[in-house]
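Trainee: no sequence for this one, just the structure:
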């Protein structure tokens, strides 16, 4: 099978790996256009991470909750791309999994489906809400702030769904 050739290049100055990108985003309080692009790429990658995790779920209710979070992660990527446009005027489009530079080495790490792991992921999603709120406060663009606040609210929804999924494992 030929190698996929439409992989989006990483934006100049972006972290090289998904793990580094997640770590970078967690340190940003006043996002630049580059930071918002990195967020779009990581949110798009999170779609795949959720779907791959859902594939391992034995409980169909847990699978459905994870898949719903995955669908919304791509919506977050799309909103981040719209924020790039609002802040800079530049068109930026979040890539599908096969074109995402952060997924070229596979879609790992995939979280195990345990009560503890899902609870830990939930805390990360709640932290995402706080991060988006901070970005909204500091981005200096009303439309980008509005988009970030929408994403943040849904990060809390994701955390709550993960807690719901964890409770189903009792």
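Mentor: That came through fine. Just so it is clear, the model here is predicted, and its values are computed rather than measured.
Trainee: only C-alpha atoms for contact and neighbour calcs from this point on.
Mentor: OK.
Trainee: buried ones in the top helix by length along the chain?
Mentor: In terms of residue count, the longest helix belonging to the chain (DSSP state H) is helix 60-88. Residues 62-87 are the ones in helix 60-88 that count as buried (16 or more other CA atoms under 10 Å).
Trainee: another structure for you, compare them:
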């Protein structure tokens, strides 16, 4: 299984899936962006401004609620189409080589295709969608103030290193 093969099994659908995941990330970023205006309205004591921005913020949230399941469904269809192509190639190989029993072929097809789905295809969609979300969230933070991006990066580094620090701390403590 290759990424090129996964995309190439149906190029139009693959492009549409990427576009849907990008739009999903945009809806999340718009939600974050509009929320600042709602909080600003609330901080000055203007409830009508807060409610108006909350209603405006509701639109991208609802769009995101519908876009993510559609993108996930289409991605699963893309995976299944590609797996059907791979399954056909494997079956052709087994019948031409005639070097395995039916049970071995069945186990090989099932275990390999399950592994390809869970260990290869699904991580790609997670990487893609999270990359879009990170980039657009950084853009929202930049629109507020550049120091927020720096502060967020520092917090991410602390968050990633904290388990290692805690593990070292507890490994050096001796219990009596």
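Mentor: Right, received. Where do you want to start? All of these numbers come straight from a predicted model, not from anything done at the bench.
Trainee: Need the TM-score from the superposition.
Mentor: Superposed pair, TM-score by TM-score structural alignment, normalised by the length of the first structure: 0.37. Supporting alignment: 77 aligned residues with a CA RMSD of 3.1 Å.
Trainee: Quick check: next helix or strand after the helix or strand where residue 129 of the second structure lies?
Mentor: Using DSSP states H and E, residue 129 of the second structure falls within helix 122-144. Next helix or strand after helix 122-144 of the second structure toward the C-terminus (DSSP H and E): helix 146-172.
Trainee: Who are the packing partners of that next one?
Mentor: Identification of packing neighbours for helix 146-172 of the second structure by 3 or more CA pairs under 8 Å, 6 or more residues apart in numbering; DSSP states H and E yields helix 122-144.
Trainee: got the angle between the helix it packs on and helix 146-172?
Mentor: Relative orientation of helix 122-144 of the second structure versus helix 146-172 (axes from the mean of the first three to the mean of the last three CA atoms, to 10 degrees): 130 degrees.
Trainee: Residues touching helix 122-144 of the second structure, excluding its own?
Mentor: Identification of contacts with helix 122-144 of the second structure by CA atoms under 8 Å, 6 or more residues apart in numbering yields 18, 21, 22, 25, 26, 28, 29, 32, 33, 148, 149.
Trainee: Roughly how far does the last one sit from residue 68 of the second structure?
Mentor: Computed with CA to CA, to the nearest Å, the distance linking residue 149 of the second structure and residue 68 of the second structure is 26 Å.
Trainee: Of the contacts of helix 122-144 of the second structure, which belong to strands?
Mentor: Using DSSP state E to define strands, no part of those is located there.
Trainee: Next, give me the two most distant ones among those.
Mentor: 18 and 148 (28.1 Å; CA to CA).
Trainee: So which elements touch the lengthiest helix in the second structure?
Mentor: Counting by DSSP H, the longest helix found in the second structure is helix 47-97. Packing contacts for helix 47-97 of the second structure, counted by 3+ CA pairs under 8 Å, 6+ apart, involve helix 3-8, helix 11-43, helix 102-116.
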